[in-house]
Structures are given as C-alpha cells and as structure tokens.
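Visitor: I'll drop the sequence and a predicted model, then ask my questions.
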Amino acid sequence: MDSSSEASSMAQGLGIVRLVANREKCGRQLLGVSQLASELDMEQSRVSRLTKELCELGLLERVERGPFRTGPRFFGLAAALNTGWVRESRSELEALVASFGLRSRVSVREGFRVILLRASSNDAVPGSFVKPGMVTPVWCTGSGRALLWDDQQPAVRALLQGVNFIGVGGPGAAHSPQEVAELLDRDRARGFIVAEEEFEHGVYELAVPVRGAEGSILAALSVLGSRAEINSNTNDIARALTAAAERLRSHEGRDRDAGRKGLAS
C-alpha cells in the first residue's frame, strides 16, 4: 500500500468512527457493515476490512455480529484530550507555527501504530485526513521513532516482527526492524529525530519525545515541512521542540500532583 492509498484508508476509517460515534451520541440505531457501507457510499468489502482494523485498534467494538459502537480506545483518546498537558499542547503547537511556519503535531503510540492527538491549525485543509485519531506507522514517521526512543534493538525487533514493510511510506522509509533500530541509534546520537521523506514524498519531519513527570514517554512532538524548511533551521527547531516538550512535561506533573491531592482529600 503506498502513502496515498494509506491516507485514503485513514480518511475512510475516520469517517466510519465519526458516523458510529455520532449515531451513538444521538441515541440513533447503531449500524452493521452493510448499513455503514450504504450510509458512507463505500464498498461493503472495504467497510468490512476497515471496521475489523478499527476494532483491533479499540476505536470500535462489536458484540458477535451485531452493530458497531465506539470502543475503549476511542474513549481513552477523548479522555486524553481533556488532560492539562494535552490542552496546553495546542498553544505549544501554534507557537511552533508562529516561530517556524511549519506544521506541528502531538502523537501517541498504540503498538506499532502512531495515533494523532492534536495537530496545528495549518496542518489540514477541508476534507484532509489529518484529524485527531489519524493512524500512521511507527516505523516510517519521525513521531513514531520519537515514541520508540527508549526502546533498544531487541525491543524494536520484537515490536516490528511480522510487520509488512513493503509498499508503505516514502522513499526514505525503513524496510526492516534492523533499519529502524539503526535509525534510532543515529538519532539518539544527535538528540532528536529527523525523518527524511520516510512517510510522504517531499516531507521532512523533526521530532522529540514528550516525557511524563516520572520519565516515561507520553507522546511525541513533531514538526513537518520541506527539506529546505527543516534543514535550514534544524538546530533551532530541535531546541524549540525540546523546550516545548519540557513545558508539557511540567504540565503533566501538575496534572499528576492534582490527581494525587484529589485522591487524598
């Protein structure tokens, strides 16, 4: 699958999730595969495949062969968007836009997939697939490798064992777990991720991990632009990303402290 067809699948998958969530929210009758296909004017076989993947991600769920409803991962993402550090990420993303004119994103990891939590205001146009919940591969995105920052080669190989690398990503994409691990080793030496046309042709991505108060990786903060835009200002962008990630870490720490105080009261 090339990047354009994967983008199409993501857009259609998000359309399915939105339809299911909206019907559930409004108390309307829930739908099965054939009804979803009719509502969205899609082939039934495609809806069947996409809903299966969405159920595997936990964004949808289905009891036996009944109608679809929103799954636990959907609510987890919704809850995450209400935490303080994710709310604060909006202003951090827009500050990066103001400073560098680049698209910026905050993402989290689910297995070997990267899930977009929030994107900057300049990162999408009407009808774009760039929306919260968008799924991309962990092995050929800057945000993905930032989320794998703490994983050593054996863990990377175990995570990506059995993944089909063929036809996914841009011309710079890795084609094996070993290549992903080697790129990580290279990136750690300079302190940040640079992904050169790894997911999309002509798109460079610079990324850093966002850590929680206790040190574990919560998310990835990234910017995307052309080769000239990234390479002309790499060190300044990296410093700005790292500073923003530290500010988000401090917000997460305050969230954690507030939660503990609430439990103690």
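Guide: All right, it came through fine.
Visitor: From now on I want contacts and neighbour counts done on CA atoms only, so please keep to that.
Guide: Will do.
Visitor: for the residue lying closest to residue 204 once chain neighbours are set aside, what are its contacts?
Guide: Residue nearest to residue 204 in three dimensions, not counting chain neighbours: residue 196, with 4.7 Å by C-alpha to C-alpha, 6 or more residues apart in numbering. If a contact means C-alpha atoms under 8 Å, 6 or more residues apart in numbering, then residue 196 has 172, 203, 204, 205, 227 as its contacts.
Visitor: cutoff 10 Å now
Guide: Residue 196 sits next to 140-142, 170-173, 202-206, 226-227, 230 when contact means C-alpha atoms under 10 Å, 6 or more residues apart in numbering.
Visitor: Closest one of these to residue 216?
Guide: Nearest to residue 216 out of these is residue 142 (C-alpha to C-alpha; 18.2 Å).
Visitor: mind listing what the closest one touches?
Guide: Listed by C-alpha under 10 Å, 6+ apart, the contact partners of residue 142 are 148, 192-199, 204-208, 220-224.
Visitor: next one: residue 189
Guide: Counting by C-alpha under 10 Å, 6+ apart, residue 189 makes contact with nothing.
Visitor: and what of residue 223?
Guide: Residues in contact with residue 223, defined by C-alpha under 10 Å, 6+ apart, are 93, 96-97, 100-106, 119-120, 123, 142-143, 194, 204-208, 230, 237-238, 241.
Visitor: Give me the subset of those residues that lies in strands.
Guide: Cross-referencing the contacts of residue 223 against strands under DSSP state E gives 103, 104, 105, 106, 119, 194, 204, 205, 206, 207, 208.
Visitor: Check those and tell me the two furthest apart.
Guide: Applying C-alpha to C-alpha across the ones in strands among the contacts of residue 223, the maximum distance is between 119 and 194, 18.5 Å.
Visitor: Count residues in the vicinity of the residue nearest to residue 221 when sequence neighbours are not counted, would you?
Guide: Nearest-residue entry for residue 221: residue 106, 4.8 Å, with adjacent residues in sequence omitted and distances by C-alpha to C-alpha, 6+ apart. Neighbourhood size, residue 106 [other C-alpha atoms under 10 Å]: 26.
Visitor: Go ahead and confirm residue 106 touches residue 119.
Guide: Yes. Distance between residue 106 and residue 119: 6.4 Å, which falls inside the contact criterion (C-alpha atoms under 10 Å).
Visitor: show me the contacts for residue 235.
Guide: Residues counted as contacts of residue 235 (C-alpha under 10 Å, 6+ apart) are 190, 192, 241.
Visitor: Pasting the second one now:
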Amino acid sequence: MSSLENDKDYVLSLEKGIAVIKIFNQVNQKLTLTETAELLNMTRATARRFLKTLQVLGYLETDSKYFWLSPKILELSSAYYNSNPFAKMAQHYVKKISILTQETCTISILQNDSALCIAMHEIPRIMNVNIKVGDQLPLWLTANGRVLLAHTSSEKMCNILKNIDYKKYTECTVSDEQSLIQKLKQTKEHGYCIVNQEYEKSLVSLAVPLKNNHGEVIASIGITGADSRFNDFEISRNLEVMFKIAEEFKNINF
C-alpha cells in the first residue's frame, strides 16, 4: 500500500473515478464494462459502480453495452480555463504566433515528468502535427519539454533524468543522458531549443521559455513543422517573433 493510500485525507475512490474518465481517449473511444475493468485492473463490480455514477452525473453516455464520454465532460476543462487567466491568455498567444510564423503553435507547462499542452493553434498542412490540448509529451524529446526541463531545479531535473528510457523514435533521437544534459545546457544558454526530427521523422520543433514578471519560467511556447521549412533564415525569423511575444508576455500580471 502506498503512502498516499495510508493518508486519511486522500480519497482513493476519487482517484479511481478520475482514472475511469482518463481511460477514454482516441484509441478507447467506447468501452464495455469488462474492458474498463481490465484496463484499470478493477473488478467488474467496482468498474460498474464508477461507470454508473459517471453516467448518472452526465459525464458518460451508454447504449447498455458500451460507455463513452458525453459533451458534459467539457465542463471540467472549461472550469480550468475560466478560473485561470494564464490559460485564457495562452490561446491568444498561440494563435498570434501561429499566424505570424505560419506554423502550428503550442504552449506547454511542466506536469510531473511530461510537457502538458494547454493551448494550441494549428495551421492546416499536407502533413499535420499530431498534438492536441491535453496531450502529455516527453520532456526530454520535445522542444517545449526541453525548455521546461532546462529551467527546472537541479533536484527535479536529476529525478526526471534517471527515469528516462532512451527509446529510439528516429535515427536522430538523443540516446544517452550526457548528450541530453549537453542539449539542456545549450537550451538554457541560448534561450531557445530546437529539436530536429528526434521525436518524429521530418518534423522540427522550436521553443522558447515564457516567464512571468518575476522572471520565473512558467511555460514554454513552441512551433512545429516540416523540416523543409526550418532553414537557418526561417529559424532566425521565427525566433525573432517568438522572443518578441515572450517579452510581451513577461509584462503581464497573473
């Protein structure tokens, strides 16, 4: 039993209920009772209670065999955006940068050991960028992620680095801790990060930190597109746009 489960103030049933909601995604769009129980390592009886409760509350719909998320689930995300001025402002900035650079733009924040996308504006292309709001991407393998990782505390960085599985996504993927540490140092020194086809072949991402008016890095903003469009001239031009927006962002009080 974990320390959290021993904590009298920790509601384990709430954790399980949230896990049921999170199990639905692009792959698991509809699930049966049995599938839900198996995916979450629950008994059928336990899974049934959670599914039934979420259905009664309006967050799930069912045809008696399958369950799926209802539109009411959007209330949960809208509550975050409506109560967080930074999140509301983030969408304005990704759209602005996306239009100026003509590339898909995202803003991410540090969430445990991932870069959580909280805002995104897409420029339609033949080869679209497969990133959506709510996606959690590897800190070590994305430009947004490396910016966040480079500006976190030494202790947190060490904890994250020791748990990385250096899987080869492409032939360009960084393959060891020392190489990654060097890239993180360069990111902090240069004030930006570029990841060239390390996560997905033919895609390049470019990111800069977003700081509050106290100089603290609270997020990263990045653009992603085809490697053919990221020559030296375009990288320089796009960085100029992104640095200007980041400076503008720093003057806002949250």
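Guide: Everything's here; your move. Everything numeric here is computed off the predicted structure, so don't read it as measured data.
Visitor: With both chains overlaid, what TM-score comes out?
Guide: After superposition, the two chains reach a TM-score (TM-score structural alignment, normalised by the length of the second structure) of 0.66; 205 aligned residues with a C-alpha RMSD of 3.5 Å.
Visitor: Residue 176 of the second structure against residue 141, yeah?
Guide: No. Distance between residue 176 of the second structure and residue 141: 11.8 Å, which falls outside the contact criterion (C-alpha under 10 Å).
Visitor: okay, and the helix or strand containing residue 115 of the first structure goes to which residues in the second structure?
Guide: Residue 115 of the first structure belongs to strand 113-119 when elements are defined using DSSP states H and E. The counterpart of strand 113-119 of the first structure in the second structure, using TM-score structural alignment, spans residues 114-120.
Visitor: Quick check: the matching stretch compared with the first structure, mean distance?
Guide: The superposed stretch 114-120 of the second structure is, by mean C-alpha distance after the TM-score superposition for the first structure, a mean 0.9 Å from where its aligned residues fall in the first structure.
Visitor: and residue 243 of the first structure, what pairs with it in the second structure?
Guide: Under the alignment (TM-score structural alignment), residue 243 of the first structure maps onto residue 244.
Visitor: Look up how far residue 237 of the second structure lies from its match.
Guide: As judged by C-alpha to C-alpha, to the nearest Å, residue 244 of the second structure and residue 237 of the second structure stand 11 Å apart.
Visitor: Ok, residue 252 of the second structure next?
Guide: Taken as C-alpha to C-alpha, the span from residue 252 of the second structure to residue 237 of the second structure is 24 Å.
Visitor: now residue 37 of the second structure
Guide: For residue 37 of the second structure, the distance to residue 237 of the second structure (C-alpha to C-alpha) stands at 51 Å.
Visitor: Same drill for the two, tell me which one is more crowded.
Guide: For residue 37 of the second structure versus residue 237, neighbours defined as other C-alpha under 10 Å are more numerous around residue 37 (18 against 14).
Visitor: what helix or strand is that one on?
Guide: For residue 37 of the second structure, the secondary-structure element it belongs to, assigned by DSSP H and E, is helix 33-39.
Visitor: ok now that helix, how far from the chain's centre?
Guide: Taking the mean of its C-alpha atoms, helix 33-39 of the second structure sits 26 Å from the chain's own mean (C-alpha atoms, centre = their mean, to the nearest Å).
Visitor: What residues sit buried inside the following helix or strand past it?
Guide: Under the assignment DSSP H and E, the closest C-terminal helix or strand after helix 33-39 of the second structure is helix 44-56. For helix 44-56 of the second structure, a neighbour-count test (16 or more other C-alpha atoms under 10 Å) marks 47, 48, 50, 51, 52, 54, 55 as buried.
Visitor: Just say helix, strand or coil for the nearest residue to the last one once chain neighbours are set aside.
Guide: Think residue 55 of the second structure. Once flanking residues are discounted, residue 55 of the second structure sits nearest to residue 61: 5.8 Å by C-alpha to C-alpha, 6+ apart. Following DSSP: H, G, I helix; E, B strand; the rest coil, the label given to residue 61 of the second structure is strand.
Visitor: close enough to count as contact, residue 112 of the second structure and residue 148?
Guide: No. Taking contacts as C-alpha under 10 Å, residue 112 of the second structure lies outside contact range of residue 148: 11.2 Å.
Visitor: between those two, who's got more neighbours?
Guide: When residue 112 of the second structure and residue 148 are compared for neighbours, residue 148 comes out ahead with 31 against 11, by other C-alpha under 10 Å.
Visitor: just to revisit the earlier point, can you say which of the ones in strands among the contacts of residue 223 of the first structure are buried?
Guide: Burial of those was assessed by neighbour count (16+ other C-alpha under 10 Å); the buried members are 103, 104, 105, 106, 119, 194, 204, 205, 206, 207, 208.
Visitor: Could you single out the nearest of those to residue 87 of the first structure?
Guide: The shortest separation between residue 87 of the first structure and any of these is 10.9 Å, and it belongs to residue 106 (by C-alpha to C-alpha).
Visitor: In contact with that closest one, which residues?
Guide: Contacts of residue 106 of the first structure by C-alpha under 10 Å, 6+ apart are 86, 89-90, 92-93, 115-120, 132, 143, 207, 209-210, 219-223, 245.
Visitor: Can you show me which of these carry over to the second structure?
Guide: Here is what carries over to the second structure from those, by both residues aligned by TM-score structural alignment, their matches' C-alpha atoms under 10 Å: 86, 89-90, 92-93, 115-120, 132, 143, 207, 209-210, 219-223.
Visitor: chain center to the strand or helix carrying residue 50 of the first structure: distance?
Guide: Secondary structure assignment for residue 50 of the first structure, by DSSP H and E: helix 44-57. Once both centres are worked out by C-alpha atoms, centre = their mean, helix 44-57 of the first structure turns out to sit 19 Å from its chain's centre.
Visitor: chain center to the helix or strand following that helix, what's the gap?
Guide: Beyond helix 44-57 of the first structure on the C-terminal side, the first helix or strand identified by DSSP H and E is strand 60-62. Going by C-alpha atoms, centre = their mean, the spacing between the C-alpha centre of strand 60-62 of the first structure and its chain's C-alpha centre is 20 Å.
Visitor: which neighbours do residue 106 and residue 119 of the first structure share?
Guide: For the pair residue 106 of the first structure and residue 119, residues contacting each of them under the criterion C-alpha under 10 Å, 6+ apart are 89, 90, 93, 132, 221, 222, 223.
Visitor: Now do the helices in the first structure.
Guide: 3-25, 33-40, 44-57, 72-80, 84-100, 142-147, 153-160, 177-190, 227-231, 234-264 (DSSP state H).
Visitor: and residue 214 of the first structure, which of the ones you listed is closest to it?
Guide: Among those, helix 234-264 comes nearest to residue 214 of the first structure, with 8.1 Å by C-alpha to C-alpha.
Visitor: Any buried residues in the closest one, and which?
Guide: So, applying 16+ other C-alpha under 10 Å, buried residues of helix 234-264 of the first structure: 237-238, 240-242, 244-253, 255-256.
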